[in-house]
Every structure is written in C-alpha cells, then in structure tokens.
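Peer 1: Provided below are the primary sequence and the corresponding predicted coordinates.
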Amino acid sequence: MIQAVYVHVPFCEQICHYCDFNKFYYQYQPVDEYLQCCDQEMKRVTSLYPPEEIRSIYVGGGTPTALKSTELDKLLSSIAHHFPKRASDIEYTVEINPGNVGVEELKQLKQRGVNRLSIGAQTFNEQLLKKIGRDHAPGDVERTIKAARKVGFNNISIDLMYALPGQTLEGFRDTLAEAFRLDVDHVSSYALKIEAKTVFYQRWKQGVLPLPSEETEAEMFQVLIEEMEKNGYSQYEISNFAKRGYESVHNLTYWNNEGYYGVGAGAHSYMGGVRRENLGPLPKYMTSIKEGELPIREEHHVSKREMMEEEMFMGLRKKAGVSKSMFREKYDIELRKVFADALDYLTEKGFIKETDEAVSLTEEGIYFGNDVFEQFLLGEE
C-alpha cells in the first residue's frame, strides 16, 4: 500500500555550503521542460502502481518556491491530477525558503490544498547564516511565519542545524529560544554532517573549517532535547520534535518503513518492495522520460531479511519504537525470534528497553543510535 508522495524540485536561487541534495541554480535551467517530465513520470508510475488514498504529499528540494508562480501552479496541478484520491486529513507539505515567499504565493499554496509548510531557518544567527551560504536574514523567518499564519496555515515546521562552523553552545541556545518565541508547531533539528561534493567538504579537506568538538556537539544535542521538552515539544523521533498532534505524517511514513512514490530528478521511492533512485542530472532524467522510460538510476529488490533490518533501523528512531504486533503482522514471525541476540545485548548495555508491546531506545540509547542500529544487521542470507 502506497499512501505517500514525494516530489523533488531541484532548483535553488542559492546553493548552501552544506547541501548535498540534488540541486541546480534556477537561472537558465529548462524548468518548464522539467515540470512536463515530472508530469509524465507521475502518469507512468501511477499506471504501474495505482495510488491508494494518499495520506501525505511532500514537495521538497532544492527550493520549490524558487519556481515562478505559474511554474509552481503547473507542478501542483500535475500532483492534483495524478493523485486525486486523498484522505480527508491529508498532510500536504511544501518546503519554502524564508524571505522569497510573499502573501500571494502563500495564498496560492493554500488554494491548491497545501496545509503544512516546512521553513529552512537553520539558525537565527546572522553571521552563521552567511557562513553556511544561506541567502535570508534571521528576521525573514518571523515575517514568513506571520504571513503564513495570516493566510491560514496552522501547521508550520522549521529546520534548525547545530554543530555549525564557529557555533557555540550558547549561540545554539539563543537559536532555540528564538524558535520557541515564534511558536512553531514542529521542529526538525540535525547536526551538520560534512558530505562529499559540498563547499564545506572542500574546506574541511583543506583544514579551514572550524567545527565544534564532538563533546560540544553532544552537549548541543542534549540541550536540544531538554529545551524542547521544557517548551512543550515531544521528541517523537531522534531529530524531530512536535507539539501534540503535529507529528509529521510524511516523516513517519519513512520511519514506519512504508511505501512512497518519489518523483523528480534524484528522487527516491519505495514501491512494491523495490527501492529506486532516479537519475539525478537533468539532461539524463529528461531524456529517459522522453524515451518513454522510468528515469531509474538504480533499483534494489528488498529481501524479507533486509525489510526486517530496515524495520529496526528506522523504527527505533521513533520514540514509540518498533511495535511487536506490527512486526509480526508484516513479516509473519516474532520480532524476538529474529533479533534475540541483539535485543539481549542492547538491553544489557542499557541502550534499549523491551516490553510485551514494543522495543524502543532508552534515554541513553538515543545518543548511541548508530551503534544500536548496527546490531540489527543479520548478515548474509
């Protein structure tokens, strides 16, 4: 059953120094041609995998709002046409960049059924914003949120980063305080990771990227958890926090190991037990579409063993953990029968807790997530 849709808009007006997502400068790109190809991909993929009632749509990037109003409307029209059957409580998210979205654009999104915004704030420190290559000012986030509330958006998420070059613990506390003042509904917060093919990677290799120590990064994560709880946000996943009722349906699709459509250059999908990655370069993606194909760069048929491993990797990221009854329903076997050794070892280490209903991370285990997940690799079949 596939109830979630991700659509990738790979265009940006500014390339951030940390970003390794598939993206291109908006200027001089064949945007209209790309949107036509996305429409054709939706048509083909839904003919192969007819959609159920869609519970979540997420338009990400890149920067979807880098598109002109007419271009964005064309994309949203394609989504509406190919995925018309929607749950009454559907979550429909579009990523927006603070500072380049006005009231008219927000009204356009609302009229097209979008009911959730994800805003890339990252930090409220002006110097840090410049260091990481962002093109907005701290005040742009507040102005964007106020405009969105006025238009009628009552589900707003912001992204925050920590362990940024030159960032201090107190500086991160200040950013959190500003986020709480803005009273958003959801916060995603991740530590900076140095990825290949980014500006930061090149600086890191040259030894000119002043990053906080691992100890400071761990302290920032601890402060994040503590301050979120104090301010009424539940840590429902390792890096995600929400007021009650505002947990992201789309994110939970991934962590529940459920299927989803992935449309656009470089997009990933999980359909019919097969994980696919689309071609990333625009010419290759569009040529594949024009030749009547699906634009697949790579696909992997996931075995039952791998599905069970992934169930643990992703499910344990959630505060609720992995449901034993759901595991049994999906894989027709008891969770403990598959992972007894890992469960016993991690319980003894104090990293997980096991009840009759579920397996989940302990408060200490949250800090050692990758070490925990590694224990659930089953080895070769």
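Peer 2: Received, thanks. Residues are numbered from 1 along each chain as shown.

Peer 1: all contacts plus neighbour counts: C-alpha atoms, from now on.
Peer 2: Will do.

Peer 1: report the spatially nearest residue to residue 375, omitting neighbours in sequence.
Peer 2: Ranked by CA to CA, 6 or more residues apart in numbering and with sequence neighbours excluded, the top spatial neighbour of residue 375 is residue 342, at 5.6 Å.

Peer 1: helix, strand or coil for that neighbour?
Peer 2: helix (DSSP: H, G, I helix; E, B strand; the rest coil).

Peer 1: also residue 42?
Peer 2: Using three-state DSSP, the three-state assignment for residue 42 comes out as helix.

Peer 1: burial of residue 140, as a residue count?
Peer 2: Per other CA atoms under 10 Å, the neighbour tally for residue 140 reads 17.

Peer 1: adding another structure so you can compare the two:
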Amino acid sequence: MSNIATNSRPPEAVYIHIPFCTNKCFYCDFNSYVLKDQPVMDYLHALDREMELTVKENPPGVINSIFVGGGTPTVLKPDEMEFFLKSIRTHFPNWNKDIEFSMEANPGTTDRDKLEVMKAGGVNRVSFGVQAFQNELLEGIGRIHNVDDVYRSLENARAVGLNNLSVDLMFGLPNQTVEMLAESIKKALELDLPHYSIYSLKVEENTLFHTLFNKNKLPLPNEEDELQMYLLLMSSMEEAGYNQYEISNFAKPGKESLHNITYWRNEDYYGLGAGAHGYARRQRHVNIKGVNPYIEASRKGLPRLNTYAISEEEAMEDFMMVGLRMRAGISGAAFLAQFGKTMEDVFGKSLHKMLNAGLLEQENGIYRLSKQGILFGNDVFGEFVGALTEV
C-alpha cells in the first residue's frame, strides 16, 4: 500500500497513551507519572473528549491497528479499563475484521479479571515489558516485577485466550554480561511466543541513569560486549526461526507488529492522550504532557501542545530514515508513488555513499541495510537526517 493513499484517506492506525505507572524505571524518559493519587477517571474522560473531537475533525475509516502504550496501561483497574475500551469502540467503531489491538503490560499488573476485561473490549495482542530474566538486573533498573511475575502473567493471558503475545528485552544494562543476556534470550525463547522486541539501553536525559552516568556511577558493558550481545541475539533469534523484520524486532512469519509497521512506513496515525504524537495529512502534532494540564485543555478543545506542517523535504527524509529500519527495506516505487520523484534523483549521493561503504544493498529498486549496515544503522539513518532540510 503506498503512502499516497494514506494522505487521501483517514488514518487506519490509532495510538493511545496511558501515562500512569506504579513507579518510574531508572532508564525511562517516557511521558509517565506514578499512579498514586492521580485523577485516573478524569483522565479517561478527557481522553474520551479528545477522541470525540479528533474524529469530528478527521473522521476515521476502517481501523487496522490500535496500540495502547504508556506508562503502563494495565495499571488501570478493571472498571476503568472497561470504560476506556468502550470509549475506543464508541469513537472508532469500524474495525478491520483482522484488527491488531495491542496493549503494553507490566508483568504483575495483569490478573485474570483484568485480562478478561481487556479481551472482552477487543484487545487481542499484549506486549509485556520483561526486560531481563535476572531479578538482580530487574531491581538494578527500577522494575518492580520479578521473574516469577513474568511466567504468571503469561499464564494468565493464555488462560483467558490471549495468545498473540510479545515480550520486550533489553541489553547493554548496568552490570549485564553477555552470559546473562544469553540466559535471558534462552528463557524468552522457551516461552515460544510469536514476537520479541529487544532494545539496547539508551541513557536518556532527565532519568536517574543519566544522573548516575554523569557521575561515572553507571557500570555499563563496554562497547565490545554490547556488540557481542547484539550479534548473539540476532543469531539466537535466527536459529529459533524468527525473522528480524526490523532492527530491534523479531517475529514468526505473519506475526510482525502491524502498528509499528505503520510508523516505519511513515503512514498516517491518530495520536491520543497526554504527550502523544500523531501524524495525519502531512501534519504532526504533540499533545500537552502533564496529566492535569491535559485534562484542563481537553475541556476547551483539542489538547495540543504543538501542531506543525511537514514539508515535502522532511517527509522524504522521514520516509528514508524510518523505512530503512525495516529489513524489507524501502521501495523506489513506493517513494515515486508518494512524492512523484525517484529516490535516486533526490538521495542519489547518499545512497551511493552507503552502497559503496557496504552498509546498504540494492536489488530490484529496493534498498535495504546490509548485514554490516544493521550493526551501524545509526550511521545510515544519520546520512538522511537533514539531507534536504539543512540550510
């Protein structure tokens, strides 16, 4: 499906942000707030209003994917969850019969009652933030679950009939060794899930880890170990029959995340909730971040912090950067369909530079990362950042 179609019809993907967490992880810079004393129902009513105003302004078509992220959406109590899911169904009523409806979850926040409410409300895919299979590592990154919670949560999900499950793992964590990651991958693969996301730790500003890093008190693995970790996870996943369809994501055939592919193809999507980003009709928006300011703003209209038009140059850069994250690569035909120009005419110099460096490969009008390019993805993406828009 070419992007030109998404510019002339409504978004087919919905992202919704639930900003509450039981506690703040040490590495997290997401827009999230500790749950205690938060006005949860007021927030859900505000979300309902934002949905109502959004679909009035840009009516939805058939929705192919919904993704509820956070924070930790599963901190909602069953009655709150039920209200929230009913809101979604009310304002986005027309679902593809094969819709992918994902919700992020923390192990330990998903008892059967809540999972049953989720399933009844249409959720059919759950992504658990596991991160590691060593309790000492989990404690060291500020997670409140333990390894037993992981097994119990997955068992509960399967018991209510939720089988399209994914787990997130992390590597490059403080005090993590290559052997520890090998153990985590082995235990994760023993779960025989359809999908795994495996991310390297990035030390982000405004996090506890950033403070420790600046004081030289964050014992991170060295670069060589981190490279070994990435090579190990790629080879382990391949041997187990998982396709690395994107730099950090592995799936059994047909179980790739539809919603994330929307982002990587630079297609339109609704973005709802505090701090959420949306992209439609070549316009991006960012919502107000704080919970109470978001609630107040939604009483007066759309709770926008910022809305800005994306120029054709920026849209072309985005197409290259996010598209090259996918192992399938980017198609010259899709670029031409969206922009009416050939990829070579616009980015020929950068493409040839990356081909000559052995970081890209090209076949039948498709450019994709080479095996070497996967390891140096940021260098490749950086080649297209500002390539057309820098003055």
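Peer 2: Structure received. Everything numeric in this text was worked out from a predicted model, so none of it was measured.

Peer 1: any idea what the TM-score comes out to?
Peer 2: Comparing the two superposed chains by TM-score structural alignment, normalised by the length of structure 1, the resulting TM-score equals 0.98, with 380 aligned residues with a CA RMSD of 1.0 Å.

Peer 1: these two touch, right, the residue nearest to residue 375 of structure 1 and residue 373?
Peer 2: No: with contact defined as CA atoms under 8 Å, residue 342 of structure 1 does not reach residue 373; the gap is 9.5 Å.

Peer 1: would you mark the buried spots in stretch 336-350 of structure 1?
Peer 2: Of the residues in stretch 336-350 of structure 1, those with enough neighbours to count as buried (16 or more other CA atoms under 10 Å) are 336, 339, 342, 343, 346, 347.

Peer 1: what about the fifth one, distance to residue 369 of structure 1?
Peer 2: As judged by CA to CA, to the nearest Å, residue 346 of structure 1 and residue 369 of structure 1 stand 11 Å apart.

Peer 1: could you look up the SS state of the residue nearest to the spatial centre of structure 2?
Peer 2: By CA atoms, centre = their mean, structure 2 has its centre lying nearest to residue 260, at 6.0 Å. Assigned by three-state DSSP, the conformation of residue 260 of structure 2 is helix.

Peer 1: contacts only, for residue 207 of structure 2.
Peer 2: Taking CA atoms under 8 Å, 6 or more residues apart in numbering as the definition of contact, the neighbours of residue 207 of structure 2 are 26, 27, 28, 29.

Peer 1: how close does the second one sit to residue 141 of structure 2?
Peer 2: Separation of residue 27 of structure 2 from residue 141 of structure 2 (CA to CA): 7 Å.

Peer 1: tell me the SS of the alignment partner in structure 2 of residue 170 of structure 1?
Peer 2: Using TM-score structural alignment as the criterion, the counterpart of residue 170 of structure 1 in structure 2 is residue 179. At residue 179 of structure 2, secondary structure determined by three-state DSSP is helix.

Peer 1: what about residue 179 of structure 2, how many residues nearby?
Peer 2: Burial of residue 179 of structure 2, expressed as a neighbour count using other CA under 10 Å, amounts to 11.

Peer 1: which residue lines up with residue 287 of structure 1 in structure 2?
Peer 2: Here residue 287 of structure 1 is matched to residue 296 in structure 2, going by TM-score structural alignment.

Peer 1: then residue 147 of structure 1?
Peer 2: Taking TM-score structural alignment for the superposition, residue 147 of structure 1 sits opposite residue 156 in structure 2.

Peer 1: also residue 331 of structure 1?
Peer 2: Under the alignment by TM-score structural alignment, residue 331 of structure 1 pairs with residue 339 in structure 2.

Peer 1: identify the residues contacting that match.
Peer 2: Applying CA under 8 Å, 6+ apart to residue 339 of structure 2 gives the contacts 312, 316.

Peer 1: one more pass at 10 Å, please.
Peer 2: 3, 4, 312, 313, 315, 316 (CA atoms under 10 Å, 6 or more residues apart in numbering).

Peer 1: look up how far residue 319 of structure 2 lies from it.
Peer 2: Between residue 339 of structure 2 and residue 319 of structure 2 the distance is 10 Å, computed by CA to CA.
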